[in-house]
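J.: Okay, predicted coordinates and the sequence, questions at the end:
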Amino acid sequence: MAIGFHQQNEKTLLKLSLYMAGLFVFVAFGFALTTQSGAILFDGVYSLIAFFMALLTLKVANLVQLPDDDRFHFGYTAIEPTLNLFKSLIIIVTCLYAIVGSIQSLFAGGNAAEYDLAMLYGVFATIGCFAISFYMKNRSKSLRSDLVSVDAHTWFIDGVLSASILIGFVIAYCFEQYGFADYAPYVDPLLLVILGLAILPIPCKIMLDSLKEVIHKAPPEAVTSVIEKRLKQTLAAVPYEHIEVRISKSGRDTYLLVHIIVDESFSVATVRELDSIRKKSEAAMREWNPSIIMDILFICDPELAD
């Protein structure tokens, strides 16, 4: 019941992201045509990308909840970091395109815009994007969903973008009002260059984190050491010489391959006894962290754990 509830919450949040992205696309493009602002146009393109990514994310959210089958023996959770990797690459390309285009605009004399209307858009977009980001992040705390987390980051980036655009429009408007109108056209493209460079680290970090999951790189030692310590506590009743643990995170799942090199005093009469040890250990680990999936092997020869 709890898992189903979490899945429903995840889909609700992702649908909210989809609908709001669609709204922002229409609003941004409308203001971009009215004000002739390249910064607002860029914000609209970003929202358009977010809209199509939200459609894809909803599809992936349905897939990752499916059990393993004949085509995907380990389930569909690997699609999750792959999608996040793709989304981050799209955002990076968009930022780089905006930076290059803005530099060309600067050398061409800048870009004049209707800054009074543009400021109205800036206020609406800034409040809206930060509100959605905060809401999604707050609601997703109890969910183990990288999809929602990345979406919240995407809206935060859009909020930073909109807030910076608003500040730039205020500066340009002041230039026009106080005798510096010749400098006003440079504000819009200069702002885009600064924004693009400032935003890039966020999707780059998402890209690197997602790439680590795609290639099954082990989590940081600070994470693995905690998992190993907890695992050994669940196996305290088992006489062993050493426990070798391989850990891989893929989307919302954390997979543990555990080799228990048993002591000579270890003895069981039936395989059911081994199953009982496995079940108790996995139940305790999943109670601590529901994302954990485990396979436990009992061996005598340490070389089999290599």
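T.: That came in fine, so what should we check first? Numbering: from 1, shown residues only.

J.: For the rest of this, base every contact and every neighbour count on C-alpha atoms.
T.: Fine.

J.: Neighbours of Ala28, how many?
T.: 25 (other Cα atoms under 10 Å).

J.: what separates the helix or strand it falls within from the chain centre, distance-wise?
T.: Here Ala28 sits within helix 2-35, counting by DSSP states H and E. With Cα atoms, centre = their mean, to the nearest Å as the basis, helix 2-35 stands 15 Å off its chain's centre.

J.: buried ones in that helix?
T.: By 16 or more other Cα atoms under 10 Å, the buried positions in helix 2-35 come out as 6-7, 9-11, 13-15, 17-18, 20-22, 24-25, 27-32, 35.

J.: ditto for stretch 68-78
T.: Within stretch 68-78, judged by 16+ other Cα under 10 Å, the buried ones are Gly75, Tyr76, Thr77, Ala78.

J.: so how far is Ser162 from the nearest residue to Lys87 once chain neighbours are set aside?
T.: Excluding the flanking residues, the one nearest Lys87 by Cα to Cα, 6 or more residues apart in numbering is Met53, at 6.9 Å. Going from Met53 to Ser162 by Cα to Cα, to the nearest Å gives 19 Å.

J.: which of the two has more neighbours?
T.: Ser162 (27 against 21).

J.: residue contacts, the more buried one?
T.: Asp43, Gly122, Val123, Ala125, Thr126, Cys129 (Cα atoms under 8 Å, 6 or more residues apart in numbering).

J.: In stretch 199-211, which residues are buried?
T.: Ile199, Leu200, Ile202, Pro203, Cys204, Ile206, Met207, Asp209, Ser210, Leu211.

J.: Of those, which belong to helices?
T.: Ile199, Ile202, Pro203, Cys204, Ile206, Met207, Asp209, Ser210, Leu211 (DSSP state H).

J.: Please list the outside residues in contact with stretch 115-132.
T.: Residues outside stretch 115-132 that contact it (Cα under 8 Å, 6+ apart): 17, 24, 28, 31, 35, 37, 40, 152, 155-156, 158-163, 165-166, 169-170, 172-173.

J.: at 6 Å instead, please
T.: For stretch 115-132, the surrounding residues in contact (Cα atoms under 6 Å, 6 or more residues apart in numbering) are Trp155, Phe156, Gly159, Ser162, Ala163, Leu166, Phe169, Tyr173.

J.: As a markdown table, the residues you listed with distance to Leu297 would be great.
T.: Below are the contacts of stretch 115-132 laid out as a markdown table (distance: Cα to Cα, whole Å):
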| residue | distance to Leu297 |
| --- | --- |
| Trp155 | 44 |
| Phe156 | 44 |
| Gly159 | 49 |
| Ser162 | 53 |
| Ala163 | 54 |
| Leu166 | 59 |
| Phe169 | 63 |
| Tyr173 | 69 |
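
J.: next, the one to line up against it:
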Amino acid sequence: MTEQSLLKLSIVATIALAFCGIGAGLYSGSFAVVFDGIYSLTDAFMTVLALSVARLIAASAQPKPEGKLVERFTMGFWHLEPIVLGLTGTLLIGAAFYALINAVDSLKEGGRLIAFDYAIAVTFVTFAVALAMAWFVSRKNRTLKSAFVALDAKGWFMSAMLSAALCVAFVAGYMLLQTKYAWLAPYTDPGILALVCLIIIPMPLANVKQALLDILLVTPPELKQHVDKVAIATVQKFGFSSHYSYVARVGRGRQIELFFIVPQNWPARRLEEWDAIRDEVGRELGGEGHDRWLTIVFTTDEEWAV
């Protein structure tokens, strides 16, 4: 199964669960269940964006890409990936903050009584489906190793945990109705919603942080060290004066620019010899493929490198 087909399956399943959750929440009177549906619907919308970006990246990686978009974005579409990932995390955090505010407001007003039996059934089914999808998507991503699919799997897992927490809370609320603590039952729905929101809000922060680093072209230390190690060995092997390296990670793409400073008045070399050095450096760097943008320049003028 490809990245795109897996994301398509996830989109269909997410939208189906989302509408079922929103409808069930409105019927049972549970804003927590409605939030679960809205959260899933937001996740589905962002997965559609992720699928579109994945298609663009795949199209631009073809040997002879065609299309107006490819012509307008000759540097590729890698930069869209961290934008989508960051936007996804930000929207999910925003939705959780909004739900938290509503939950606190409801608690202040004495809570709300809901149809616990219906809410229990719906949240249990949602939990089972979401957990199965989280396992399935994570298993498939062992070979795909896609950041989009990984985030989608995390979204399914978060949805499963949210549904499980809601189900347990509704069972507890239903049991409270049969006791002298029945007055606490109306606080069950907003109380568990507030707790779930406090747990969910920090979860996408790591993805947002990484997306921001990619958007700002912050150099990954490990990649920079590896590139410099290969470049220094090349300088010593061929007798170059020095080197300059510029490295960035943008989504799944790695952008590497290497400038080797050649001593002046060196004996002339054929272009094939310089190309052979480039090929050797490329092999030492590793990771050759559509997601690596490698530029290697040889010059005697340092101003071209700085």
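T.: That came through fine. As the structure is a computational prediction, the values presented were derived from the model and not from experiment.

J.: where along the second structure do the strands fall?
T.: 242-250, 253-261, 292-299 (DSSP state E).

J.: mean shift of the first one relative to the first structure?
T.: Here strand 242-250 of the second structure is compared with the first structure after superposition; its mean distance to the aligned residues, by mean Cα distance after the TM-score superposition for the first structure, is 1.9 Å.

J.: Tell me what angle that strand forms with strand 292-299.
T.: Inter-element angle recorded for strand 242-250 of the second structure and strand 292-299: 160 degrees (by axes from the mean of the first three to the mean of the last three Cα atoms, to 10 degrees).

J.: which parts of strand 242-250 of the second structure are buried?
T.: Ser242, His243, Tyr244, Ser245, Tyr246, Val247, Ala248, Arg249, Val250.

J.: Need the nearest residue in space to the second one, chain neighbours excluded.
T.: Counting by Cα to Cα, 6+ apart, His243 of the second structure lies nearest to Phe260, which is 4.4 Å off, once chain neighbours are set aside.

J.: now swap in the last one and tell me
T.: Counting by Cα to Cα, 6+ apart, Val250 of the second structure lies nearest to Asp214, which is 4.9 Å off, once chain neighbours are set aside.

J.: ok so, going back, adding distance to Glu280 of the second structure, write the strands of the second structure out as JSON lines.
T.: Shown next, in JSON lines, are those (distance: least, Cα to Cα, whole Å):
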{"stretch": "strand 242-250", "distance to Glu280 of the second structure": "16"}
{"stretch": "strand 253-261", "distance to Glu280 of the second structure": "13"}
{"stretch": "strand 292-299", "distance to Glu280 of the second structure": "11"}
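
J.: Which among the contacts of stretch 115-132 of the first structure count as buried?
T.: Applying 16+ other Cα under 10 Å to those flags Trp155, Phe156, Gly159, Ser162, Ala163, Leu166, Phe169, Tyr173 as buried.

J.: Just name the closest of the residues you listed to Arg230 of the first structure, please.
T.: Proximity of these to Arg230 of the first structure (Cα to Cα) peaks at Phe156, which lies at 34.6 Å.

J.: Now do the same contact list for the closest one.
T.: Phe130, Ser133.

J.: go on, Ile292 of the first structure?
T.: Ile292 of the first structure touches Thr254, Tyr255, Arg286, counting by Cα under 6 Å, 6+ apart.

J.: ok, 10 Å please
T.: 227, 247-249, 252-256, 282-283, 285-286 (Cα atoms under 10 Å, 6 or more residues apart in numbering).

J.: Let me know how buried Lys141 of the first structure is, in neighbour terms.
T.: Burial of Lys141 of the first structure is recorded as 11 neighbouring residues (other Cα under 10 Å).

J.: burial of Val230 of the second structure, as a residue count?
T.: Counted with other Cα under 10 Å, Val230 of the second structure comes out at 15.

J.: That one touches Tyr244, doesn't it?
T.: No. Assessed by Cα atoms under 10 Å, Val230 of the second structure is found out of contact with Tyr244, at 11.8 Å.

J.: Just give the nearest non-adjacent residue to the equivalent of Asp43 of the second structure over in the first structure, would you?
T.: Using TM-score structural alignment, the partner of Asp43 of the second structure in the first structure is Ala50. Spatial nearest neighbour of Ala50 of the first structure, excluding adjacent residues (Cα to Cα, 6+ apart): Ala21 at 6.2 Å.

J.: Return the residue of the second structure aligned against the one you found.
T.: Checking TM-score structural alignment: Ala21 of the first structure goes with Thr14.

J.: I figured that match hits Asp36, correct?
T.: No. Applying Cα under 10 Å, one finds Thr14 of the second structure not in contact with Asp36, separated by 11.1 Å.

J.: any shared contact partners between the two?
T.: Ser159.

J.: got the contact list for the corresponding residue of the first structure for Ser5 of the second structure?
T.: Using TM-score structural alignment, the partner of Ser5 of the second structure in the first structure is Thr12. By Cα under 10 Å, 6+ apart, the residues touching Thr12 of the first structure are His6, Leu18, Leu58.

J.: shouldn't the first one be in contact with Pro290?
T.: No. Under the criterion of Cα under 10 Å, His6 of the first structure lies out of contact with Pro290, with a separation of 11.9 Å.

J.: what sits in contact with each of those two?
T.: Common neighbours of His6 of the first structure and Pro290 (Cα under 10 Å, 6+ apart) are Arg144.

J.: my guess is Ser106 of the second structure meets Asp189, correct?
T.: Yes. If you go by Cα under 10 Å, Ser106 of the second structure and Asp189 touch, sitting 9.2 Å apart.

J.: who's more crowded, these two?
T.: Asp189 (26 against 19).

J.: Please tell me how far the more buried one sits from Pro202 of the second structure.
T.: Applying Cα to Cα to Asp189 of the second structure and Pro202 of the second structure gives a distance of 21 Å.
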